[in-house]
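Novice: Predicted structure and sequence below. I'll ask about it afterward.
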Amino acid sequence: MPQAFCLHVAGDFACFTRPEMKVERVSYDLITPSAARSIFEAILWKPAMRWRVQRIEVLKPIRWINLRRNEVGAVISTTNVQQAMNAGQGDLALYVEDERQQRAGLFLRDVAYRLHATLEVRSDEPRQKYEEMFQRRSSKGQCVNQPYLGCREFAADVRLVDAASAQPEPIDETRDLGWMLYDLDFTHATSPQPHFFRAQMQGGVVEVPAFEEAAA
């Protein structure tokens, strides 16, 4: 049986953007399965493995904050990048003063979650090898990149939960959270398709279905 891992994740701010809101950033009520998966991947990821998020526990009341931020409204052109690669030189600078945009956002504040996930290995390699690697890295606080809560500027404080230690109870709240983004299906790499699921929070806990059960 796959070993279940649990991470305690917390931060001052978070934004798990609703795709239907287009330009303005409006967060879901809590972390999405894809954002939870990325936190596990920030600690350990290999091409032969995939994290399967099973449960999300909400440890603090859902609270909101309105913020306006300066963002860059453009990206460097891939054509310019290709020309610079071919020529061996080129101007790939992006001048913030020319591309700055101010946008409003509705974000979460003072968040804390317990994330439960198992590891799937899609090769002949033993799963135990990767589980031991994750156990070792997460217990030491090591990561490939800084875990974040939806946006890279919202850094996450992450620690491995010891099953033997006392843990706080999830919030006492039950609600229908509506349709939530589950993850992207990269079966066709050039055209990834979003999958959604109906998120139900029962006593502060959201049980995440298998990816195959999510609606495309």
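Specialist: Great, that's in hand.

Novice: drop to CA atoms for contacts and neighbour counts, all remaining ones
Specialist: OK.

Novice: List of residues touching the top helix by length along the chain?
Specialist: Ranked by number of residues, the top helix in the chain under DSSP state H is helix 127-140. Helix 127-140 has contacts (C-alpha atoms under 8 Å, 6 or more residues apart in numbering) with 2-3, 43-44, 119-121, 143, 159-160.

Novice: how would you label the residue nearest to the spatial centre of the chain: helix, strand or coil?
Specialist: Residue closest to the average C-alpha location in the chain (C-alpha atoms, centre = their mean): A35, at 1.4 Å. At A35 the chain is in helix, as set by DSSP: H, G, I helix; E, B strand; the rest coil.

Novice: before we go on, here's another structure to hold up against the first:
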Amino acid sequence: MGYGIKLKVWGDYALFSRPEMRVERVSYDVMTPSVARGILEAVHWKPAISWRIDRIHVLNPIVFDNIRRNEVESKASKRKTEIYATEERQQRASLVLKDVAYIIEAHFEMTDKQGEEDTPEKHYNIFLRRARQGQCFHRPYFGTREFPVQFELIEDDGDIANSVHSGTVDLGYMLLDQTYQLNDKGEVVEVTPYFFRAEMINGIVEVPSRREAMR
């Protein structure tokens, strides 16, 4: 295992979209590992390191709320570089989480893209410095840019708040990660999802490695 970190994250709303719900968005009960990794990468990421999520602490009660959001019908691409929101706007219902707070426990591993100056100590200290100062390359968000993330570094285990959850809760199958196969033009031709059977035990979700997950 590489250098470990703990980061507390919280926000007013979150939408961790379930992939089987394609029209009306429905959130998972808790934050997914892929969203957690995206938050860490927003604070610090380089090709030389790869973040691995170890566990997610669920601090607040799981409360859902129905809202309506404006979306556009299509996505920007190389062929379609302009989208006119007034022409493609759609209003859709979303089942989102309200008043969320988590602690992300994670570590990073060095990749085969590391250079001579890339050391674990260097990237670990960069992350600590940026997290302490609240710096990020872009504002992380809980599933959608409408729901920004606030964060702070946890440096003492005594600072970890107790969860309101107790016992074991089966959260069902949850998206762990996705890999992308590209063609010669750099276009995505195949997406392989990885799922795992998520359980929350006393407010903690243990996250398996991709090798331990099911395709």
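Specialist: Received it, and whenever you're ready, just let me know what you need. Just so it is clear, the structure is predicted and the values come from calculations on it, not from any experiment.

Novice: Contacts only, for the residue nearest to the centre of the first structure.
Specialist: The contact partners of A35 of the first structure, by C-alpha under 8 Å, 6+ apart, come to 16, 149-150.

Novice: any idea how far it lies from D183 of the first structure?
Specialist: Using C-alpha to C-alpha, to the nearest Å, we find A35 of the first structure at a distance of 9 Å from D183 of the first structure.

Novice: count of neighbours near R129 of the second structure?
Specialist: R129 of the second structure has 15 neighbouring residues, counting by other C-alpha atoms under 10 Å.

Novice: scratch that, G150 of the first structure
Specialist: Neighbour count for G150 of the first structure, taken as other C-alpha under 10 Å: 23.

Novice: D112 of the second structure now?
Specialist: By the criterion of other C-alpha under 10 Å, D112 of the second structure has 8 neighbours.

Novice: next one: M1 of the second structure
Specialist: If you count neighbours by other C-alpha under 10 Å, M1 of the second structure ends up with 8.

Novice: Report the contact partners of the most far-flung residue of the first structure relative to its centre.
Specialist: Using C-alpha atoms, centre = their mean, the residue of the first structure lying farthest from its centre is A87. It sits 37.3 Å away. By C-alpha under 8 Å, 6+ apart, the contact list for A87 of the first structure is empty.

Novice: my read: F64 of the second structure touches K98, true?
Specialist: Yes: shown here, F64 of the second structure and K98 form a contact pair, counting by C-alpha atoms under 8 Å, at 5.9 Å.

Novice: Name the next helix or strand downstream of the helix or strand harbouring E41 of the first structure, please.
Specialist: For E41 of the first structure, the host element (DSSP states H and E) is helix 33-43. Using DSSP H and E, the next helix or strand after helix 33-43 of the first structure towards the C-terminus is strand 49-58.

Novice: Next SSE downstream of that next one?
Specialist: strand 64-72.
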